[in-house]
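**Student:** When you get a sec, could you give me coordinates for this:
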Amino acid sequence: PVQYGVAKSAQIQLAASLARELGPDGIRVNAVSPGSMLIPGRRWDRMRRDDPEAYAGFVATELPSGAPVAPQEVARVVAFLLSDWSSGISGAHLPVDRAQNAPSPDGY
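**Tutor:** Down below sits the predicted model:
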């Protein structure tokens, strides 16, 4: 988890720095940080199916909203950032994690 947190922090800082550097050229740069997502056949879906007790514990401990993020929720944020509606947003970090606020899918 430490390595993931450090790498993620560096990516967020890189996006902010690039936004300042590339802004004069009309280029916007933002960082989107998805939380744990329930994707068919992937990690959390397999855990939910194979070990429902562990999955329920993960959700209760790490997901204040009681559910992982859906891929469509992340896609909507990205689509918004690509739209003209977000023209004033650059150098931002947008977590799409339902308040999971963890440096890795495994928590802190």
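
**Student:** When you work out contacts or count neighbours from here on, use the C-alpha atoms and nothing else.
**Tutor:** Will do.

**Student:** Which residue ranges of the protein form helices?
**Tutor:** If DSSP state H is used as the criterion, the helices of the chain fall at 2-22, 43-50, 52-62, 71-82.

**Student:** So for the longest one, what gets flagged as buried?
**Tutor:** If I follow you right, that is helix 2-22. Neighbour-count burial for helix 2-22, counted by 16 or more other CA atoms under 10 Å, picks out 8, 11, 12, 13, 14, 15, 16, 18, 19, 20.

**Student:** about what we covered before: so for residue 100, which of the helices of the chain sits nearest?
**Tutor:** Ranking those by their distance to residue 100 (criterion: CA to CA) puts helix 52-62 first, at 6.0 Å.

**Student:** so what secondary structure elements neighbour the closest one?
**Tutor:** Using 3 or more CA pairs under 8 Å, 6 or more residues apart in numbering; DSSP states H and E, the elements in contact with helix 52-62 are helix 43-50.

**Student:** which helices and strands does the helix it packs on pack with?
**Tutor:** By 3+ CA pairs under 8 Å, 6+ apart, helix 43-50 packs against helix 52-62.

**Student:** To compare with the earlier structure, here is another sequence to fold:
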Amino acid sequence: MELGLKGKRALVTGATKGIGRAIAFGLAAEGCNVAVCARDAAAVRAAVAALKEAGVEGFGMTANVGNRPELEAFITGAAAALGGIDILVCNASALVDGAGEQAFRDAFEVDLLHTRNACEAALPWLERSGAGAIVSISSISGSEDYGFGYAAYGTMKAALLFYIKSLARHVAAKGIRANVVSPGTTFFEGGVWDQVKQENPDSFARALADNPMGRMARPEEIADAAVFLASARASFISGVNLVVDGTLTIRVQN
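**Tutor:** Reported below is the predicted structural model:
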């Protein structure tokens, strides 16, 4: 299926590993020029070099997305380097564990407020695009409590669902779409579930058993959903929460 993404200009936050990296390179595979940010400068440089090797324009900047000036500098720099913005993917997450006040502050600033601030900063370019697309990466933890101790994490991921739905309705007349992808448990080397596998194999085995498919997602499987929602093939899809969990959740989606 031709997705109509060739030559589009995409920004992805938290894009040097895991789901974010898979999204960045999934977009590049469709011909998008891609800008990435993360806190690790060496990882950003490596990602940009790999994007250029893939045959597209790449731009990167070191940024803590919880710091609004740094986030806005990345968006402004990326728009200048790529000549505009057609796609914004807000992927970065604090991945905090627990229900303490600091956990809530961290999750609020990185998961929720970074998404809001990135969208506001990118909206002028997305409007000029004529076919702007926003994709926010939430989680099934925003809809169901799995008892992982992610009270702050799940709370902010749930807030993203409302924010993006409301945003989608407000920007629709400007030719901008906004959607959410909610991954289930996703495994990649160096990720959270890799750590659980190494440190608590019993918990990892139980997590696998919870999914009727008997496995976790690969980052590329989450990325495929995000790339589709960012594309012209999803031109009449906006304000939705696309759950990619291999039937892990048990509720009926609504």
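
**Student:** What I need now is the helices of structure 1 written out in a markdown table, including distance to residue 35 of structure 1 for each item.
**Tutor:** Written out in a markdown table, the entries for those read as follows (distance: least, CA to CA, whole Å):
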| stretch | distance to residue 35 of structure 1 |
| --- | --- |
| helix 2-22 | 12 |
| helix 43-50 | 12 |
| helix 52-62 | 10 |
| helix 71-82 | 9 |
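
**Student:** out of those helices, which comes closest to residue 32 of structure 1?
**Tutor:** Distances from residue 32 of structure 1 to each of these were compared by CA to CA, and the smallest falls on helix 71-82, at 7.5 Å.

**Student:** Just give me how far the closest one sits from the chain centre.
**Tutor:** Chain-centre distance of helix 71-82 of structure 1: 11 Å, with CA atoms, centre = their mean, to the nearest Å.

**Student:** tell me, it lands on which residues of structure 2?
**Tutor:** The counterpart of helix 71-82 of structure 1 in structure 2, counting by TM-score structural alignment, spans residues 219-230.

**Student:** Pull the contacting residues for residue 68 of structure 1.
**Tutor:** Applying CA atoms under 8 Å, 6 or more residues apart in numbering to residue 68 of structure 1 gives the contacts 35, 36, 37, 38, 59, 97, 98.

**Student:** Could you dump these into CSV and include distance to residue 2 of structure 1 and neighbour count?
**Tutor:** Output for those, formatted as CSV (distance: CA to CA, whole Å; neighbours: other CA atoms under 10 Å):
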residue, distance to residue 2 of structure 1, neighbour count
35, 17, 23
36, 17, 25
37, 21, 21
38, 23, 17
59, 21, 19
97, 19, 23
98, 22, 17
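
**Student:** Can you get me a residue count around the residue nearest to residue 86 of structure 1 when sequence neighbours are not counted?
**Tutor:** Nearest residue to residue 86 of structure 1, sequence neighbours excluded (CA to CA, 6 or more residues apart in numbering): residue 80, at 6.4 Å. Residue 80 of structure 1 is flanked by 13 other residues according to other CA atoms under 10 Å.

**Student:** and if you look at the one 4 residues further on?
**Tutor:** Look at residue 84 of structure 1: counted by other CA under 10 Å, it has 10 neighbours.

**Student:** same question, residue 55 of structure 1
**Tutor:** Residue neighbour count, defined by other CA under 10 Å, stands at 17 for residue 55 of structure 1.

**Student:** In structure 2, what residue corresponds to it?
**Tutor:** Matched across to structure 2, residue 55 of structure 1 falls on residue 204, judged by TM-score structural alignment.

**Student:** So for stretch 192-201 of structure 2, what gets flagged as buried?
**Tutor:** Buried, per 16+ other CA under 10 Å, within stretch 192-201 of structure 2: 193, 194, 197.

**Student:** What's the separation between the residue of structure 2 most remote from its centre and residue 208 of structure 2?
**Tutor:** The C-alpha centroid of structure 2 is most remote from residue 202, which lies 28.8 Å away (CA atoms, centre = their mean). Distance of residue 202 of structure 2 to residue 208 of structure 2, given as CA to CA, to the nearest Å: 10 Å.

**Student:** Residue 41 of structure 2 now?
**Tutor:** As it turns out, when the distance is counted by CA to CA, residue 41 of structure 2 lies 34 Å from residue 208 of structure 2.

**Student:** Of the helices of structure 1, which is nearest residue 88 of structure 1?
**Tutor:** Per CA to CA, nearest to residue 88 of structure 1 of the helices of structure 1: helix 71-82, 9.7 Å.

**Student:** Okay, the spatially most central residue of structure 1 and residue 8 of structure 1: tell me how far apart.
**Tutor:** Centroid check for structure 1 by CA atoms, centre = their mean gives residue 34 as the closest residue, at 1.6 Å. In this view, residue 34 of structure 1 and residue 8 of structure 1 are 11 Å apart by CA to CA.
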